[in-house]
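Trainee: predicted model and sequence below, questions to follow.
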Amino acid sequence: MSASDTPGGRWTDLDRPPLNSAALRKALIRPGGLWTALDVVSATGSTNTDLAAEAARGAVEGAVLVAEEQTAGRGRLDRSWTAPARSGLFFSVLLRPGDRVPATRWAWLPLLAGVATATALSRAAGVDTALKWPNDLLLTVAGEERKSGGILAERAGEAVVLGVGLNVSLRADELPVPTAGSLALANAVSLDRDPLLRAVLRSLEEWYGRWRDAAGDPAASGLQEAYAAGCATLGRTVRAELPGGREVVGEAVAVDGDGRLVIATAAGAREPVAAGDIVHLRAASAGE
């Protein structure tokens, strides 16, 4: 029995009940399905780190690890991610695209996770989730877009560990920075984490299946079109800060077949920028 199945104890915040791992496993693990194991732990440093270790030991595709609290949660470039216990969804999944998808197309996995999560939240929480390339989830709070979640994909040998962090019930005084948001602050119709997690994992299974069946082709699977439709970055003037102090400023006009953001500069060039090369992507005024 996992810690989240045990009544009483530290689970005293009635507004933030623990996840029911037994019910989640019953709902999500089925013969022929993607999800093969699901564990909920009360706390850990990083679900991505833990699942990467499992991958190194030969864990099969479809393992899901959920933490009620992460003490060393990481975003891209090892940026920290913290939130109170049971205030969000913090989980990682183990995927093995293997021979069916060339490794050159694995860069689409964090974008795929963004599309899947946004689709699920629209259905289950009644909120419009926008995507900021390459890995942020944005919700509208008080009329402005705020980062409310993030995605981290990491290679683990021949596997990929895909982590998702989503603020669910955080109040304004609990936000890590004033520009952050949560489902609660975006007036979501539901803050019940069990159905929200089920919805996200089912959507992820659906999109991953399409992408894998299309050999990772983002156009044939519909992923490239879906991402572009939900990407708030496109059509805006941005400044991409690259290693070595180089910057690219211009309008974000497309996400290409390799998952790179294409920036049209004032000089007329169209420069693709890969997620792995970028340090920061910021909004820029059109005059810069």
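Mentor: Thanks, I have it. Numbering: from 1, shown residues only.
Trainee: okay, CA-based contacts and neighbour counts for the rest of this
Mentor: Noted.
Trainee: so which residues of the protein form helices?
Mentor: Taking DSSP state H to define them, one finds helices in the chain at 21-28, 47-56, 109-124, 193-213, 223-230.
Trainee: second structure follows, compare the two:
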Amino acid sequence: MTDAPGASGRWSDLERPPLDARALRRALIRPGGLWSSLDVVEATGSTNTDLAARAAAGAAEGAVLIAEEQTAGRGRLDRRWSAPARSGIFFSALFRPGREVPAERLGWLPLLTGVAVATGLARAAGVDTALKWPNDLLVTVDGAERKAGGILAERVAASGGGAGDAVVVGVGVNVSLRADELPVPTAGSLALANAVSLDRDTLLRAVLRALEQWYGTWTASGGDPAASGLQETYAAGCATLGRRVRAELPGGRELLGEAVAVDGDGRLVVATDDGERHPVGAGDVVHVRGV
């Protein structure tokens, strides 16, 4: 666990100082708040995997696990990625919506996280972050959209199931990656998007505070995306809507059309050329061109 600067070798890259876990706890953990614990580890394979294990063992809602480096980070469709140590914000958070949110509305939790991350980064980094349905975070680099981060949500069944079931949501954002460090040429980072701040402590505080606020509003409305304002806010920040898209569906099927809405279940609605509307809840969506 990382608690304070000063450990041997941790300042080897002065442009990428370590996180201050004690300061983050003081800023984020408070009586009556969502966040119940916050740990920072030097390196791990996947914060989602580690926190899911804690959730299965009964960890409280609001646990946050942050890694300075992830060596086997996971995205949707079991994609793998990694980044240099201390070059981004990599964390997972544990939620237990319980009886407050019906199971059919839990699909909104990763979309809610996207809205919160975009909100936090806009405030702390001065970077406009768009959302690509369902889980990608986009920034603009040299006039082009680039993926700078992603979100992965996973259900964790508690012993005995029922209301104790949990959702672990993982977030990864490229912060200080330089062009020669990008995993693929089409990726991006906050640095390449000319962020006004690359201070990861500041970014994490802003993102986690926005996530706490949105989660509280959403659960208070019973997970209703319309009543909580989540559906409208997500649509306003979603770069996929109004675009020509190709949805690569399970079973090798494809759907080509215009993304016209995100429905009440968080699914992307694609209008095909024959006038039919198809809700897409799973698969990969590719932006083909602007409409």
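Mentor: Nice, I can see it. In this text the structure is predicted, and so the values were computed from the model without any measurement.
Trainee: quick one: TM-score?
Mentor: After superposition, the two chains reach a TM-score (TM-score structural alignment, normalised by the length of structure 1) of 0.96; 283 aligned residues with a CA RMSD of 1.1 Å.
Trainee: looking at the helices of structure 1, which is closest to residue 88 of structure 1?
Mentor: Nearest to residue 88 of structure 1, of all the helices of structure 1, is helix 193-213, at 7.4 Å by CA to CA.
Trainee: run the angle between the closest one and helix 109-124 for me.
Mentor: Angle between the axes of helix 193-213 of structure 1 and helix 109-124 is 130 degrees (criterion: axes from the mean of the first three to the mean of the last three CA atoms, to 10 degrees).
Trainee: what about helix 193-213 of structure 1, how far off from structure 2?
Mentor: For helix 193-213 of structure 1, the mean deviation from structure 2 after alignment is 0.3 Å (mean CA distance after the TM-score superposition for structure 1).
Trainee: matching residues in structure 2 for that helix?
Mentor: Matched against structure 2 by TM-score structural alignment, helix 193-213 of structure 1 falls on residues 200-220.
Trainee: flag every buried residue along the matching stretch.
Mentor: In terms of neighbour count (16 or more other CA atoms under 10 Å), stretch 200-220 of structure 2 has its buried residues at 200-212, 214-215, 217-219.
Trainee: how near is the counterpart of residue 14 of structure 2 in structure 1 to residue 87 of structure 1?
Mentor: Under the alignment (TM-score structural alignment), residue 14 of structure 2 pairs with residue 14 of structure 1. Using CA to CA, to the nearest Å, we find residue 14 of structure 1 at a distance of 12 Å from residue 87 of structure 1.
Trainee: swap in residue 79 of structure 1?
Mentor: For residue 79 of structure 1 relative to residue 87 of structure 1 (CA to CA), the value is 19 Å.
Trainee: more neighbours, these two?
Mentor: For residue 79 of structure 1 versus residue 87, neighbours defined as other CA atoms under 10 Å are more numerous around residue 87 (23 against 9).
Trainee: test my guess that the more buried one contacts residue 171.
Mentor: No - judged on CA atoms under 8 Å, residue 87 of structure 1 makes no contact with residue 171 at a distance of 9.2 Å.
Trainee: hmm, who's touching stretch 188-196 of structure 2?
Mentor: 124-127, 138-142, 146-148, 173-179, 182, 198 (CA atoms under 8 Å, 6 or more residues apart in numbering).
Trainee: could you rerun that using 6 Å?
Mentor: 125-127, 140-141, 146-148, 174-177 (CA atoms under 6 Å, 6 or more residues apart in numbering).
Trainee: what's the answer for stretch 282-291 of structure 2, then?
Mentor: Contacts of stretch 282-291 of structure 2 (CA under 6 Å, 6+ apart): 243-250.
Trainee: just to revisit the earlier point, closest one to residue 91 of structure 1 among the helices of structure 1?
Mentor: helix 47-56 (6.1 Å).
Trainee: as a markdown table, the helices of structure 1 with distance to residue 261 of structure 1 would be great.
Mentor: Output for the helices of structure 1, formatted as a markdown table (distance: least, CA to CA, whole Å):
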| stretch | distance to residue 261 of structure 1 |
| --- | --- |
| helix 21-28 | 34 |
| helix 47-56 | 25 |
| helix 109-124 | 11 |
| helix 193-213 | 19 |
| helix 223-230 | 10 |
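Trainee: closest one to residue 179 of structure 1 among the ones you listed?
Mentor: helix 109-124 (19.4 Å).
Trainee: which helices and strands does the closest one pack with?
Mentor: Secondary-structure packing of helix 109-124 of structure 1 (3 or more CA pairs under 6 Å, 6 or more residues apart in numbering; DSSP states H and E): helix 193-213.
Trainee: same thing but 7 Å
Mentor: Applying 3 or more CA pairs under 7 Å, 6 or more residues apart in numbering; DSSP states H and E, one finds that helix 109-124 of structure 1 contacts strand 144-156, helix 193-213, helix 223-230.
Trainee: so how far does the first one sit from its counterpart in structure 2?
Mentor: On superposition with structure 2, the average gap between strand 144-156 of structure 1 and its aligned counterparts reaches 0.3 Å (mean CA distance after the TM-score superposition for structure 1).
Trainee: what angle sits between that strand and helix 47-56?
Mentor: Interaxial angle of strand 144-156 of structure 1 relative to helix 47-56 (the same axes, to 10 degrees): 20 degrees.
Trainee: one more: the longest one?
Mentor: With the same axes, to 10 degrees as the criterion, the two stretches helix 193-213 of structure 1 and helix 47-56 enclose an angle of 50 degrees.
Trainee: and for the shortest one?
Mentor: For helix 223-230 of structure 1 against helix 47-56, the angle by the same axes, to 10 degrees is 170 degrees.
Trainee: what range in structure 2 does helix 223-230 of structure 1 sit on?
Mentor: Using TM-score structural alignment, helix 223-230 of structure 1 pairs with 230-237 in structure 2.
Trainee: may I see the buried residues of the matching stretch?
Mentor: Buried, per 16+ other CA under 10 Å, within stretch 230-237 of structure 2: 230-231, 234-235, 237.
Trainee: tell me the gap between that stretch and the middle of its chain.
Mentor: Remark: stretch 230-237 of structure 2 is offset 15 Å from the chain centroid, using CA atoms, centre = their mean, to the nearest Å.
Trainee: average gap between that stretch and structure 1?
Mentor: Mean deviation of stretch 230-237 of structure 2 relative to structure 1 after superposition (mean CA distance after the TM-score superposition for structure 1): 0.2 Å.
Trainee: who touches that stretch?
Mentor: 112, 115, 130-131, 225-226, 262 (CA atoms under 7 Å, 6 or more residues apart in numbering).
Trainee: could you rerun that using 6 Å?
Mentor: 130-131, 225.
Trainee: hang on, the earlier thing: any chance of a markdown table for the contacts of stretch 188-196 of structure 2, columns distance to residue 9 of structure 2?
Mentor: What follows is those, written out as a markdown table (distance: CA to CA, whole Å):
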| residue | distance to residue 9 of structure 2 |
| --- | --- |
| 125 | 28 |
| 126 | 31 |
| 127 | 31 |
| 140 | 34 |
| 141 | 32 |
| 146 | 32 |
| 147 | 31 |
| 148 | 27 |
| 174 | 22 |
| 175 | 21 |
| 176 | 19 |
| 177 | 20 |
